[in-house]
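Student: only geometry, no sequence info:
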């Protein structure tokens, strides 16, 4: 087992200042939750151990041409075996909380009975976190659908929503008392659009009608799970995590302004409006005519059940122009800062969206920023990883959240994406999002300068 390199430079205040939010920020309140985040398939590895079943991402990543360089999640960060060391790393950072996900294929057999070995893994992990005073925010579905359910139609099959409810029931009964907050789904937009709409993610299908129907069943699964989570683990918060995107235009043409608005309808309101208003945005189906999902009586009431919190994941904005019809095209701006993913660094977009959601949705629950981060091509040189761009990214986005809070947005916490470099889905291991570098050959973890600065900030916040 490797030992994380977590030393802090002697000048802690100067180091912390490289990422810290503005002085007197509401983010510095004692009750504000600071954390780091990961996801099961991206870090665990051990895909065939202790009864774990195949997932759609095992199938997808093993299909030639689907993932960059032919990478798979077979080994990932070997967290399944190194979890204790990784909890020590989390503790060393001084965070309040850790956001993780449960691997559905690891905890249930195909007949719906519990896989005790898989459940025991998460019980040990969560108990160790609790023993160290670290809150656990647990996501039930972070994209790793059991392959046997995909073979029966996956999220195109309404029955999958009911199988998810059974899974949520099992896991919340088994892990009750160990979880601070349950999130049903992570980024259903990605599961639906990237998985069923354009084929970029597992299961790799490409049909607009598939995307809207898959999204409806995902949200139905979410709504079905909420009362079960409440009954089984009543002291834990219940919510969902949505990825959001800022759409603007550099044009004054009405068609381009409309295109930018429709980007946000498709990217944000497609998810948030059914959750918070119980309806789908009509303008969505001007973008995608003829793709209205089959909605049965009572579905929208189930989907729009009250939430204790809303997780928001934010990474970038797009510059939109009209495609000449009802849709939009992304026209990348020149001369702007970008990350290894090619995404524009635009912290103002996070503030804009938080303020807009507050104004737009009367039922907006308290918000946690459950993912925010950037990829860079980091290397260990003389035992150090100097990632200055990530430190600037963190500081500017902390400031954006702080401004939104000053404007009255109820943000309760921030989770940096990610604790460590990991399997970045269709981009494999090339794109590094971690504040901790992972050598995938040796599994040595090295805290990057951004991680050291984050750690220094948290220590000063605690007064330690």
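Tutor: Thanks, I have the structure now. If you're wondering where the values come from, they're calculated on a predicted model, not measured in any experiment.
Student: CA only for contacts and neighbour counts going forward, please
Tutor: Noted.
Student: what's the separation between the nearest residue to residue 448 once chain neighbours are set aside and residue 435?
Tutor: In space, and not counting its chain neighbours, residue 448 is closest to residue 385: 4.7 Å by CA to CA, 6 or more residues apart in numbering. For residue 385, the distance to residue 435 under the criterion CA to CA, to the nearest Å works out to 9 Å.
Student: and the comparison structure, right after this:
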């Protein structure tokens, strides 16, 4: 995904893990003057993962598949967006991307070579229902059936995200996610997937980064459909939460062996100061950006994300919705990239919010980001930055995993995405020596191993991503893959980080 624009948003969103001296950790953990930097080699060398730990990678349909109008696929909002001049860096599209629609067999073979045991992929809704409703397109279902069979033949667990941002354009024309009817349309789609693929896929999540779907698309205007209305954001968020639960029920009804979880954006948020106000702001950030949808599923309610009374009427909340929202997850999945620093803005007069910076609405104007959550969030630069502009902060994954474990009674956790963008390319010998990426993974995974040693029930880690791909509005200017993609020839080259990750997957240790 586009990390500066979407991961930070997700992070931002996620950055909500309101980590403060009084949130369950030792007080000195969150003094900004004492937050540790890089991870010592001793922690990396001693890190161990449990037997049976699932090592994998994550991908997304629009970012890798190409074949944008083949075999009956309908137009998605990302097709419309990328075909609009001036929307994507370099004027490129995902029309071909990595051409994985045609080359999936070789990509799965490379994943097998890297000893992968889990592949998180997404299905394109308009490839299954070209207009988002009605009878399924069997050519689309047949493609994913072959894809799943190839994964299983390679000994790789198929892990399906049902929606990774490519909404059928026809449904956006009906109002998009602010239209409550989409919850039922999505449930119908989920039921089709479970009916046709549920005999082989047992691990399902409805959405990738639902907060980003709602906020980036309908409040910040940075992603399709590029609206900028906070009320539309709130309506979209409520529809997505309803759709999450309706899909849960549809999948379970069609496939009794199915397990249902999530792929939320999350990142730890630390209060800017030790003041009560900043700690409260970080807690609101956590509630809105990290666990908004998790609370809805687990408890049938929204967390305390707002200053004052929640704007339920603006959200379109109806009597009885709390029962519809409730659909307890079998496991909790979330991403990790970086962190956020959060400050309070509730005591200032709100003057309309801040300016969009490419990550979220960074509210430098009086009153904070919006009239309801009233905080400011910033990505710090105390640590080094990746080529994609995100701060390297390995400790964050430990704080995030242990916080979610504590707050949700130690659920099974899967890290659904985690990675870093660096622009290393093949050298004269054809090798890709991406040492910074390798070190990023070493340090982040060492902190994850520490969280597991401290009792977190983490069963899987999915690196973002298998191969360099189309990075949303950044086009092909960012590279997150363990495999280098030459987008002109479609030649794949495993990077040094990928070869190392393959050894980790065999040994369950990092000093390999």
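Tutor: Okay, I see it. Predicted, not measured: the structure shown is a model, and the values here were computed from it.
Student: superposed, what's their TM-score?
Tutor: Between these two chains, after superposing, the TM-score reads 0.90 (TM-score structural alignment, normalised by the length of structure 1); 443 aligned residues with a CA RMSD of 2.3 Å.
Student: higher neighbour count, residue 385 and residue 435 of structure 1?
Tutor: Applying other CA atoms under 10 Å to residue 385 of structure 1 and residue 435 shows that residue 435 carries more neighbours, namely 29 against 19.
Student: one step back: ok, now which ones touch the residue nearest to residue 448 of structure 1?
Tutor: 378, 379, 437, 446, 447, 448, 449 (CA atoms under 8 Å, 6 or more residues apart in numbering).
Student: checking those against structure 2: which ones persist?
Tutor: Checked against structure 2 using both residues aligned by TM-score structural alignment, their matches' CA atoms under 8 Å, the contacts of residue 385 of structure 1 keep these contacts: 378, 379, 437, 446, 447, 448, 449.
Student: what residue of structure 2 matches up with the fourth one?
Tutor: Read that as residue 446 of structure 1. Correspondence of residue 446 of structure 1 to structure 2, assessed by TM-score structural alignment: residue 493.
Student: nearest residue to its match other than its sequence neighbours?
Tutor: Here the residue nearest residue 493 of structure 2, using CA to CA, 6+ apart, is residue 484, at 4.9 Å.
Student: burial count for that neighbour?
Tutor: 25.
Student: structure 1: which residue goes with that one?
Tutor: Taking TM-score structural alignment for the superposition, residue 484 of structure 2 sits opposite residue 437 in structure 1.
Student: check which helix or strand covers its match.
Tutor: Using DSSP states H and E, residue 437 of structure 1 falls within strand 436-438.
Student: residue 497 of structure 2 contacts residue 442, doesn't it?
Tutor: No. The pair residue 497 of structure 2 and residue 442 fails to qualify as a contact (CA atoms under 8 Å) at a distance of 9.7 Å.
Student: quick check: which element contains the alignment partner in structure 2 of residue 192 of structure 1?
Tutor: Structural alignment (TM-score structural alignment) places residue 192 of structure 1 against residue 214 in structure 2. Take DSSP H and E as the rule and residue 214 of structure 2 turns out to sit in helix 210-218.
Student: list the contacts of the aligned residue in structure 1 for residue 300 of structure 2.
Tutor: In structure 1, the residue matched to residue 300 of structure 2 (TM-score structural alignment) is residue 278. The neighbours of residue 278 of structure 1, taking CA under 8 Å, 6+ apart as the test, are 300, 301, 303, 304.
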